[in-house]
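K.L.:
sequence and computational prediction follow.
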Amino acid sequence: MKITLSLFLSLIFTSCLYRPTVTVKEDFSDDWAMLRKYQKENDSIGPPKKGEKRVVFLGSSIFEIWKQKDPEYFRNRAYVDRGISGQISPQLLIRFRQDVIDLKPKAVIILAGSNDLAGNRGHVSNETILSNIKSMAELAKLNQIKVILCKYLPIYEYPWNKSLKGTAEQIISLNKEIVSYAESENFTILDYFTPLVDERNGQKAEYTTDGVHPNLAGYKVMEGITDAAIMKAIGK
């Protein structure tokens, strides 16, 4: 088959014009705290309406799964869930301005520490966790946001890290320090530990899916005591 000069030049020209579309995936490696997760939602939520007593729930998977298990609990109240599964306390601290302060809530509920302990390779202590909690609480106070600190849910062991020993004791120890700090600063204490604990200092089987995360029944228990703590902190 003979190719004329004009056909040859046409083929060359066409090949020069054709450029395959290459999708460049945005690099989020610098967003260690996953600020992007709630950024658009925060932009659309707007400031609190007149008389609205907004409360932000800041934590990890316990809070994120809560709104999936029982979305009505958040839909019918001025409660804003800002949980991100797997996050540790320094990530919550980085998110605090965007996901709490900028939303101008009346109160913030801070549930932190378990993931720090779950991945402990010797670099995590009660002191490091409490330092991050204190920083968040101090930021809240500076911005006239009432602070509600949580006693963490009981955990006997982490199913994904069973080699970690003494988990129940670590949770109890951390809770004692959180309560001591909260009392010294006159913060409201939200006790998720006592109503869910069993004889091993783990979660009661009827309230959990895996010994760490509550099932719907567990969340129903948490809802009652959460509402009571919020009322104590900011009233109706």
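P.N.:
Structure received. Residues are numbered from 1 along each chain as shown.
K.L.:
drop to CA atoms for contacts and neighbour counts, all remaining ones
P.N.:
Will do.
K.L.:
which parts of the chain are strands?
P.N.:
Taking DSSP state E to define them, one finds strands in the chain at 55-59, 79-83, 107-110, 146-151, 188-191.
K.L.:
and the longest one, what does it pack onto?
P.N.:
The elements that strand 146-151 packs onto, with contact taken as 3 or more C-alpha pairs under 8 Å, 6 or more residues apart in numbering; DSSP states H and E, are strand 107-110, helix 126-142, helix 167-185, strand 188-191, helix 216-234.
K.L.:
ok, back up a step: closest one to Ser44 among the strands of the chain?
P.N.:
Among the strands of the chain, strand 79-83 comes nearest to Ser44, with 12.7 Å by C-alpha to C-alpha.
K.L.:
other SSEs contacting the closest one?
P.N.:
Other elements packing on strand 79-83 under the criterion 3+ C-alpha pairs under 8 Å, 6+ apart are strand 55-59, helix 61-69.
K.L.:
adding mean neighbour count, write those out as JSON lines.
P.N.:
Listed next are the helices and strands packed on strand 79-83 as JSON lines, based on neighbours: other C-alpha atoms under 10 Å:
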{"stretch": "strand 55-59", "mean neighbour count": "23"}
{"stretch": "helix 61-69", "mean neighbour count": "18"}
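K.L.:
returning to what we had before: for Leu5, find the nearest of the strands of the chain.
P.N.:
Closest among those, using C-alpha to C-alpha: strand 79-83, at 65.8 Å.
K.L.:
show me the contact partners of that closest one.
P.N.:
With contact meaning C-alpha atoms under 8 Å, 6 or more residues apart in numbering, strand 79-83 is reached by 38, 54-64, 67, 74, 99.
K.L.:
give me that answer again for 6 Å
P.N.:
Residues from elsewhere that reach strand 79-83 (C-alpha atoms under 6 Å, 6 or more residues apart in numbering): 54-60, 63-64.
K.L.:
what does stretch 188-201 give?
P.N.:
Stretch 188-201 has contacts (C-alpha under 6 Å, 6+ apart) with 148-154, 168, 203-204, 229.
K.L.:
can I get the residues you listed in JSON lines including neighbour count and distance to Asp81?
P.N.:
Shown next, in JSON lines, are these (neighbours: other C-alpha atoms under 10 Å; distance: C-alpha to C-alpha, whole Å):
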{"residue": "Ile148", "neighbour count": "24", "distance to Asp81": "14"}
{"residue": "Leu149", "neighbour count": "24", "distance to Asp81": "15"}
{"residue": "Cys150", "neighbour count": "22", "distance to Asp81": "15"}
{"residue": "Lys151", "neighbour count": "23", "distance to Asp81": "18"}
{"residue": "Tyr152", "neighbour count": "21", "distance to Asp81": "17"}
{"residue": "Leu153", "neighbour count": "27", "distance to Asp81": "18"}
{"residue": "Pro154", "neighbour count": "29", "distance to Asp81": "21"}
{"residue": "Ala168", "neighbour count": "18", "distance to Asp81": "26"}
{"residue": "Gln203", "neighbour count": "28", "distance to Asp81": "23"}
{"residue": "Lys204", "neighbour count": "18", "distance to Asp81": "25"}
{"residue": "Ala229", "neighbour count": "20", "distance to Asp81": "16"}
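K.L.:
adding another structure so you can compare the two:
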Amino acid sequence: MNQETYPAMDGEKLDKLRNYRMLNRFAAKGQTVLVGSSLMEFFPINELQQTLPGTYCIYNRGIAGFVSAELLASMEACIFELEPSKIFINIGSNDVGTPDYRLERLLANYDDILTRIGRRLPHCSVYVMAYYPVNAKAEFPGVSRAAMEEVFRYRTNEALREANAAIAQLTHRHGYTFIDVNEGLMDEEGNLRAAYATDGIHMNPDAYARVLGNMQQYL
């Protein structure tokens, strides 16, 4: 893997992909894999899976900053080399958060991702996760509201809900399962609970513990 392979990716993302490819050589095949952007990479699944009854082997292959096109270009390292029996996908919230976002383009990329999984891993169970809500109202220690204003101009709960509805339909057309594991994450206004957020978008371990509890029936 080199810079020419993924010309649009920055060095940090490429470094993570290289590291994943090395780790994949030691990983057990046929296990559960989490893929997505920072909201997946920051999921502390190594620690949290130890709270579950029974024994699980879950690999996290999320990469912060990823958009759907980048996951599409990285499926070998993030998914196929592991030959998973189950995949949980949370990708596209960064697409929604860009000024040139188009729902049709996100759906086209998602459709390609799910099509490739179906061809390469026909017996794999695929779970497409709903996007988490955001909180553009609360104040967070060390986070400048001014710096986040541009982010929340596009990445709104309304836009995320619209994307969720469209991706749910796409997921069902592929014969896969769309799951909403947001129960307990939202306040009375539908925002991400301030107690669960670090900056209005990203979440702390308590939030992920809630998410894992909601995911448990699918594991």
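P.N.:
That came through, no problem. These numbers come from a predicted model, not from an experiment.
K.L.:
TM between them?
P.N.:
Scored against TM-score structural alignment, normalised by the length of the second structure, the superposed chains reach a TM-score of 0.79; 196 aligned residues with a C-alpha RMSD of 2.4 Å.
K.L.:
returning to what we had before: please identify the most buried of the helices and strands packed on strand 146-151 of the first structure.
P.N.:
Of all those, strand 107-110 has the most neighbours on average by mean count of other C-alpha atoms under 10 Å, namely a mean of 25.
K.L.:
which part of the second structure lines up with it?
P.N.:
Aligned using TM-score structural alignment, strand 107-110 of the first structure spans residues 86-89 in the second structure.
K.L.:
check the offset of the matching stretch from the chain's centre.
P.N.:
How far stretch 86-89 of the second structure lies from its chain's middle: 9 Å, per C-alpha atoms, centre = their mean, to the nearest Å.
K.L.:
who's in contact with it?
P.N.:
Contacts of stretch 86-89 of the second structure (C-alpha under 6 Å, 6+ apart): 32-36, 124-129.
K.L.:
still on that earlier bit, pick out the most distant pair among the contacts of strand 79-83 of the first structure.
P.N.:
Across the contacts of strand 79-83 of the first structure, the longest distance by C-alpha to C-alpha is 19.3 Å; it joins Arg54 and Ser60.
K.L.:
which one of the two has more residues nearby?
P.N.:
A side-by-side neighbour count of Arg54 of the first structure and Ser60, using other C-alpha atoms under 10 Å, places Ser60 first with 24 against 19.
K.L.:
the more buried one -> the second structure?
P.N.:
Ser60 of the first structure maps onto Ser37 in the second structure, by TM-score structural alignment.
K.L.:
out of the contacts of stretch 86-89 of the second structure, who's nearest Asn24 of the second structure?
P.N.:
Of all those, Asn24 of the second structure sits closest to Val33, with 11.3 Å by C-alpha to C-alpha.
K.L.:
in contact with that closest one, which residues?
P.N.:
Contacts for Val33 of the second structure (C-alpha under 6 Å, 6+ apart) come out as 58-60, 87.
K.L.:
is the residue lying farthest from the centre of the second structure in a helix, a strand, or coil?
P.N.:
When distances are taken from the C-alpha mean of the second structure, Ala146 lies farthest, 25.8 Å away, according to C-alpha atoms, centre = their mean. What DSSP: H, G, I helix; E, B strand; the rest coil gives for Ala146 of the second structure is helix.
K.L.:
just tell me what Ala217 of the first structure corresponds to in the second structure.
P.N.:
Per TM-score structural alignment, Ala217 of the first structure is aligned with Asp206.
K.L.:
same deal with Ser89 of the first structure?
P.N.:
Aligned partner of Ser89 of the first structure by TM-score structural alignment: Ser68.
K.L.:
what is the burial count for that match?
P.N.:
Using other C-alpha under 10 Å, Ser68 of the second structure is surrounded by 24 other residues.
K.L.:
distance of it relative to Val151 of the second structure?
P.N.:
According to C-alpha to C-alpha, to the nearest Å, Ser68 of the second structure stands 18 Å off from Val151 of the second structure.
K.L.:
what about Asn76 of the first structure, how many residues nearby?
P.N.:
8.
K.L.:
how about it, what does it touch?
P.N.:
No residues are in contact with Asn76 of the first structure under the rule C-alpha under 6 Å, 6+ apart.
K.L.:
not counting residues beside it along the chain, what's closest to the residue positioned nearest the centre of the second structure?
P.N.:
Nearest to the mean C-alpha position of the second structure, by C-alpha atoms, centre = their mean, lies Asn90 at 2.5 Å. Closest residue in space to Asn90 of the second structure, ignoring its immediate chain neighbours: Gly36 at 4.8 Å, by C-alpha to C-alpha, 6 or more residues apart in numbering.
K.L.:
state the distance from that neighbour to Glu70 of the second structure.
P.N.:
Applying C-alpha to C-alpha, the value for Gly36 of the second structure to Glu70 of the second structure is 10 Å.
K.L.:
now Asp206 of the second structure
P.N.:
Using C-alpha to C-alpha, one gets 28 Å for the distance from Asp206 of the second structure to Glu70 of the second structure.
K.L.:
then Gly30 of the second structure?
P.N.:
Separation of Gly30 of the second structure from Glu70 of the second structure (C-alpha to C-alpha): 24 Å.
K.L.:
related to what we said a few turns ago, including distance to Leu5 of the first structure, could the strands of the first structure go into JSON lines?
P.N.:
As requested, those are exported to JSON lines (distance: least, C-alpha to C-alpha, whole Å):
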{"stretch": "strand 55-59", "distance to Leu5 of the first structure": "69"}
{"stretch": "strand 79-83", "distance to Leu5 of the first structure": "66"}
{"stretch": "strand 107-110", "distance to Leu5 of the first structure": "74"}
{"stretch": "strand 146-151", "distance to Leu5 of the first structure": "79"}
{"stretch": "strand 188-191", "distance to Leu5 of the first structure": "82"}
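K.L.:
identify whichever of the ones you listed lies nearest to Gly211 of the first structure.
P.N.:
Of the strands of the first structure, the one closest to Gly211 of the first structure (C-alpha to C-alpha) turns out to be strand 146-151, at 16.3 Å.
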